[in-house]
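[1] only the shape, not the letters, is given here:
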């Protein structure tokens, strides 16, 4: 065999592999200080993997996951310098830990109870009170009840529910319930709703992890069983929030009062739906949700005020650590603000990061960093893994990650311009900060909004450039002043000017929402596309060097994915009362002229199409309807939709390949059938057309599988049997 300088030809492939391995090892060692930032990403990946399973892992799987975690930790300690062991064990161990965290949280929840299917008289302990605007525009109280007992018939003597109930009182109910008291009311209860279509929003999973048993609507006035007692800390905070909301709305009785109560005490249920829709269309919905922006304003104002006050004392200014004292006071004020506003997830994440920033300030380290965000998200995932699928954590993490990474890249350029001789560059450097903050945070949240709402707001940058500074320098300072004046009863002096600013922001939201294409409907991104987006965003923000730019590719693929995914041809509600047909770029809904608003909104979110009614007698594109029968014409066989229980003509079965009968269960020979029993047993259905003539039929139970939070057919839960009587 010929040789060249003592090297055989077969040695070249091995040499290439060695060089590639060395190159990868060098690149990984160059990334070693940012590898820890991937811990929350991998934890979230393991949690998402658990929720994506179509079956429920048993105890054996949980023990296996725990064994993998322990083995990875042991290997990491034994071989800390071996790169494949270090990276492989980190990835595998973090994903297994995420699966184990989610499994543990899911299995420590109490089961759903079997709620009565009729009107029932109940009593419970009020732990939360909120005013809400109904579909008819009427204001009513919504109560969160714990230790609920049923007082009728066979339900008498049952132990109290281990889960809580949300009960909405009648708008004309004269009672003014307070947190901490016990009430009784006659109500009609319903379990958490099934998804409106396979793969849609899962209200049962959310209720499972929130400890909610179901929802109720009062049929008569409520009655207080006894006066408010000392109660728990939760009840005391709820009473404080309720009293503050009452005083705010007494000073500002209109929409301005509802928005003021939202940003000061987290009472967002009383905002009118048109106002909330205008804020959403203008890209200002984050102003109505207590999150990092509000907490940063509160802490910044308190820190500035405390530091200015300490500077008035010569001794404090010279000998005391004024900055550290002011930061600690700001953190305490921020914690109080988060508690009073209800402890929502974005505010908790921001409070975690604020606490880390204060600790870094006391230690002389950098206050705001990607490590602080990683630690905060890791803590939140460990405390409540289910939130990885919720909008609040996804938007909060995406926005903050984009802000930190973006300003790390732009800071040298903006700092250089700030000290330029040219006036226009100094002005541009100051204007660039809020502009880039809106672009970075809003741009990172656009794909998340596409996945959860199916909309895009193109004018969000312009609206935020005007509204956020107004919120920072006028609305929130007056709001804090109003809170400080409440003990002496002078809060109106501050609430009135606060209302002026809120009115201006509301006018801005209406103006921007009225612009052309202010709200663009798009098909919602699927869960796989959303995971791809976050993988690309994390690679782009957490990596180093030019290789991080490769994260742009998955981000673009995820954003463009709705354009290449075909919507379902036919969707059927889980209760069989509604069906939707996608035809001629419209979502045709029927039967009847009054569709369920919740189901319709979910269908529009997924399809991104405007809604219209199914024709009673007529044709739209390839759809024709007559006498309660609609046919979706197809050369391979029609899809027949029957919405009437009348006598079925024999022509219905001719030329069809799928029969959907909403009123009965009468099959046609040789045709696939979706009937009432199928909907009761399997939940919602969606029919897709794949590969030309192939029909793919998916049901809700097929997609979700047998999981702890998936209720039995009909919404049945665990029976709550009466207690045995003592002999």
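    Thanks, I have the structure now. What you see is a predicted model; the values in this text were computed from it and never measured.

[2] switch to C-alpha atoms for all contacts and neighbour counts from now on
    Noted.

[3] any chance you could map the strands in the stretch 101-250 of the chain?
    Taking DSSP state E, counting those that start in this stretch to define them, one finds strands in the stretch 101-250 of the chain at 120-133, 139-150, 164-168, 182-190, 212-218, 223-226.

[4] ok, the closest residue to residue 231 other than its chain neighbours - contacts?
    Nearest non-adjacent residue to residue 231, counting by CA to CA, 6 or more residues apart in numbering: residue 180, 5.5 Å away. Counting by CA atoms under 8 Å, 6 or more residues apart in numbering, residue 180 touches 125, 126, 127, 228, 229, 230, 231, 232, 235, 236, 239.

[5] returning to that earlier point: of all the strands of the stretch 101-250 of the chain, which one is nearest residue 383?
    Of all those, the one in closest proximity to residue 383, counting by CA to CA, is strand 212-218 (18.1 Å).

[6] which of the strands of the stretch 101-250 of the chain sits closest to residue 47?
    Among the strands of the stretch 101-250 of the chain, strand 212-218 sits nearest to residue 47 (CA to CA), with 21.4 Å.

[7] wait, a helix at residue 100?
    Yes - assessed by DSSP: H, G, I helix; E, B strand; the rest coil, residue 100 belongs to a helix.

[8] still on that earlier bit, which among the contacts of residue 180 end up buried?
    Among the contacts of residue 180, those classed as buried by 16 or more other CA atoms under 10 Å are 125, 126, 127, 228, 235, 236, 239.

[9] dump those to a markdown table, plus distance to residue 531.
    Formatted as a markdown table, the buried ones among the contacts of residue 180 follow (distance: CA to CA, whole Å):
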| residue | distance to residue 531 |
| --- | --- |
| 125 | 41 |
| 126 | 39 |
| 127 | 36 |
| 228 | 47 |
| 235 | 38 |
| 236 | 40 |
| 239 | 40 |
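
[10] closest one to residue 553 among the strands of the stretch 101-250 of the chain?
    Short answer: strand 212-218, nearest of the strands of the stretch 101-250 of the chain by CA to CA, at 40.5 Å.

[11] mind checking how far residue 423 is from residue 11?
    Distance of residue 423 to residue 11, computed by CA to CA, to the nearest Å: 64 Å.

[12] another structure for you, compare them:
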């Protein structure tokens, strides 16, 4: 009796597994193919991943990294010729590699000498910029630097010197001399905090410090730096015409000179979430060029013969673009202004090419150009907040246009537009502002709704009018309305800042919070299809991680002059007056922005009790030579922090000036583990001693 051939069960299973795999690959390919209409919007995202990869490295790319990069590129290039989803994946990989390579190239191109020791002596240089430090003191940036006993090859390309309170600065372009204390750019005030050394590296600032003696002008500004000198004179003219109250604000938005803004005004603008009006960004550039475009187009329509023969829309776009370029020059061409001009440039070029001016594609092109030119801006709050607001606004208003939503009567639409745009921009930028500045403005929407329309309807047109009428000496007509608008904005800022609980502190997030949040938000805004809502999972995960952030129980400054201990009442600081910037940074990062004096009282109260104990260690802080000479012994449980060399006996652990110079600031985790700033920063060009 014959038996039927029974199936080979392993073969059947293998066939089913292969079929399931093919189905999965087919689904993935279909999902990727559905994104073909929005592929351009993902170009800056891929570039950003590559740039972020470079900055996350603990050491410079070595031979293994270059071999891996070469292998990835060689494997990805052939796949770009495929007609399925593999080509998209290959292009994404190549763009990530391009972002990495652009960051490497930029880091190499800006390389300049950095001071390697503390310097005291004569300093000479040419003033190229004037601004104010965190304490309100005037600060000069010098190039063509000369230092005594320092070889030309080792002189920093630029130095930044803070002047004594009440000092007057010479004109931009003048060659000056003074006696100053200089030091290398300092590392983070705590491990994982803002690294000024990286910022200074890309600005070619090789030293910073201060002077307490007058500035001597060796050579007045006579040649070179013509644009910088024009900005300086324009800023002074604006401040003289408008007076002390609004002159500094006007100089900031016209000439990019924030040195005239009073500290109390700056604090009010920050508390009301209106500080973005000071930095020349996409808002200012957009309002200015938009006003010029609209006004010129309306004016040309008054001449039918011209309007019917010429494309006045393109003529107006070209004129607005030219005005934007001039504004870029007279405002100082800072990174934020350059970024804003690129966005405006892309928008008006789209008009000239008969393409949609405001779209996610235009935003993507602008972001791509910015990242390729200055990859380091990816890490800056200005880039993140600017493009977060722009992307969200374009996406939300695009959705409103697609859905044809028009609530309420027509006369109410402009008001609703202002409210919606302020709310969307505020929500989009709030996480980034809170993460970088550790503060959240509760009435920011109210402040922006009351102030931003005045900026667009009064301040910008009045500034343009005053500049146009200056040629015939009638600029005071525009200045009158300019002053009214600025007084209104400052009044709104002070009123909002004075409201109860106008601002609250926010704990500094971990390093992965913002990348996860950004990626999740981009998936929601850019992805086509139901998978876009998966981005909300990444957003929720990032916020959950942020909410579980644990602050260090112990912080030690890089020079050993300040110690902070976390208590149930908040951080206790060992000193009430010294190391103000570090103390302010620590308290803000804790989400409890109290004064340094109040935090020092907590330390005093603890010291009067059983002592200051952290994770089984008694914390002893010694400052000054007298206290160091009086210190003779210690116990095994003691952790001694000193800003001067100690001659002691005992088994205790000591964090002294020599060790801190190598490690930078130090933090102790909740588990009692010590982490140093230089350990987290790694061996990078900007972090090497």
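    Structure's in. What do you need? Quantities reported herein were computed from a predicted structural model and do not represent experimental measurements.

[13] TM value for the aligned chains?
    With the length set by TM-score structural alignment, normalised by the length of the second structure, the two chains reach a TM-score of 0.91; 678 aligned residues with a CA RMSD of 2.8 Å.

[14] picking that back up, can you tell me what the residue nearest to residue 231 of the first structure aligns to in the second structure?
    Applying TM-score structural alignment, one finds that residue 180 of the first structure aligns to residue 173 in the second structure.

[15] can you name the next helix or strand after the longest helix seen in the first structure?
    Secondary structure of the first structure per DSSP state H: the longest helix is helix 423-452. Scanning forward in sequence from helix 423-452 of the first structure by DSSP states H and E, the next helix or strand is strand 455-456.

[16] quick check: that next one compared with the second structure, mean distance?
    On superposition with the second structure, the mean distance recorded for strand 455-456 of the first structure (mean CA distance after the TM-score superposition for the first structure) is 1.2 Å.

[17] so that strand matches what in the second structure?
    Going by TM-score structural alignment: strand 455-456 of the first structure matches residues 439-440.

[18] got a list of contacts for the matching stretch?
    Taking CA under 8 Å, 6+ apart as the rule, stretch 439-440 of the second structure contacts 430, 433, 434, 503, 504, 505, 506, 588, 591.

[19] ok, now with 7 Å
    434, 503, 504, 505, 506 (CA atoms under 7 Å, 6 or more residues apart in numbering).

[20] which position in the first structure pairs with the fourth one?
    The one in question is residue 505 of the second structure. Using TM-score structural alignment, the partner of residue 505 of the second structure in the first structure is residue 521.

[21] leaving out chain neighbours, which residue sits closest to that match?
    What sits nearest to residue 521 of the first structure in space, not counting adjacent residues and going by CA to CA, 6+ apart, is residue 455, at 4.5 Å.

[22] before we move on, back to that, quick one: closest of the strands of the stretch 101-250 of the first structure to residue 548 of the first structure.
    Nearest to residue 548 of the first structure among the strands of the stretch 101-250 of the first structure is strand 212-218 (42.5 Å), distances taken as CA to CA.

[23] and that closest one, how far from the second structure on average?
    Mean deviation for strand 212-218 of the first structure: 2.3 Å (mean CA distance after the TM-score superposition for the first structure).

[24] who does that strand touch, helix- and strand-wise?
    Strand 212-218 of the first structure sits against strand 164-168, strand 182-190, with contacts defined as 3 or more CA pairs under 7 Å, 6 or more residues apart in numbering; DSSP states H and E.

[25] one step back: now for the strands of the stretch 101-250 of the first structure, which one comes closest to residue 283 of the first structure?
    strand 120-133 (21.9 Å).

[26] got the contact list for that closest one?
    So strand 120-133 of the first structure is contacted by 139-152, 178-188, 234-235, 238, 267, 269-272 (CA under 7 Å, 6+ apart).

[27] and what of stretch 444-455 of the second structure?
    For stretch 444-455 of the second structure, the external contacting residues (CA under 7 Å, 6+ apart) are 272-274, 418-419, 422-423, 426, 485, 489, 492-493, 496.

[28] would TSV of the residues you listed with neighbour count and distance to residue 603 of the second structure be doable?
    Written out in TSV, the entries for the contacts of stretch 444-455 of the second structure read as follows (neighbours: other CA atoms under 10 Å; distance: CA to CA, whole Å):
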residue	neighbour count	distance to residue 603 of the second structure
272	27	32
273	28	33
274	24	35
418	16	48
419	17	46
422	22	43
423	17	42
426	21	38
485	23	47
489	26	41
492	21	38
493	27	35
496	25	34
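
[29] now flag whichever of those is closest to residue 55 of the second structure.
    residue 426 (27.9 Å).

[30] so who does the closest one touch?
    residue 445.

[31] what does residue 675 of the first structure align to in the second structure?
    Using TM-score structural alignment, the partner of residue 675 of the first structure in the second structure is residue 656.

[32] tally of neighbours for that match?
    For residue 656 of the second structure, the count of nearby residues is 20 (other CA atoms under 10 Å).

[33] and the helices in the stretch 401-550 of the first structure, which stretches?
    With DSSP state H, counting those that start in this stretch as the criterion, the stretch 401-550 of the first structure has helices at 423-452, 460-470, 476-485, 492-513, 527-542.

[34] TSV please, covering those helices and showing distance to residue 103 of the first structure.
    TSV is the format used below for the helices of the stretch 401-550 of the first structure (distance: least, CA to CA, whole Å):
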stretch	distance to residue 103 of the first structure
helix 423-452	24
helix 460-470	38
helix 476-485	41
helix 492-513	42
helix 527-542	20
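
[35] closest to residue 57 of the first structure out of these?
    Among the helices of the stretch 401-550 of the first structure, helix 527-542 comes nearest to residue 57 of the first structure, with 20.6 Å by CA to CA.

[36] packing partners for the very next helix or strand once past that closest one?
    Using DSSP H and E, the helix or strand that follows helix 527-542 of the first structure towards the C-terminus is helix 552-564. Applying 3+ CA pairs under 7 Å, 6+ apart, one finds that helix 552-564 of the first structure contacts helix 527-542.

[37] quick one: the helix it packs on to helix 552-564, angle?
    Going by axes from the mean of the first three to the mean of the last three CA atoms, to 10 degrees, helix 527-542 of the first structure is angled at 160 degrees with respect to helix 552-564.

[38] aligned against the first structure, show me the partner of residue 495 of the second structure.
    In the first structure, residue 495 of the second structure lands on residue 511 (TM-score structural alignment).

[39] how far away is its match from residue 95 of the first structure?
    46 Å.

[40] comparing the two, which shows the higher neighbour count?
    Set residue 511 of the first structure next to residue 95 and count neighbours by other CA under 10 Å: residue 95 wins out with 27 against 14.

[41] skipping its backbone neighbours, what lies nearest the aligned partner of that one in the second structure in space?
    In the second structure, residue 95 of the first structure lines up with residue 96, judged by TM-score structural alignment. Nearest non-adjacent residue to residue 96 of the second structure, counting by CA to CA, 6+ apart: residue 50, 4.2 Å away.
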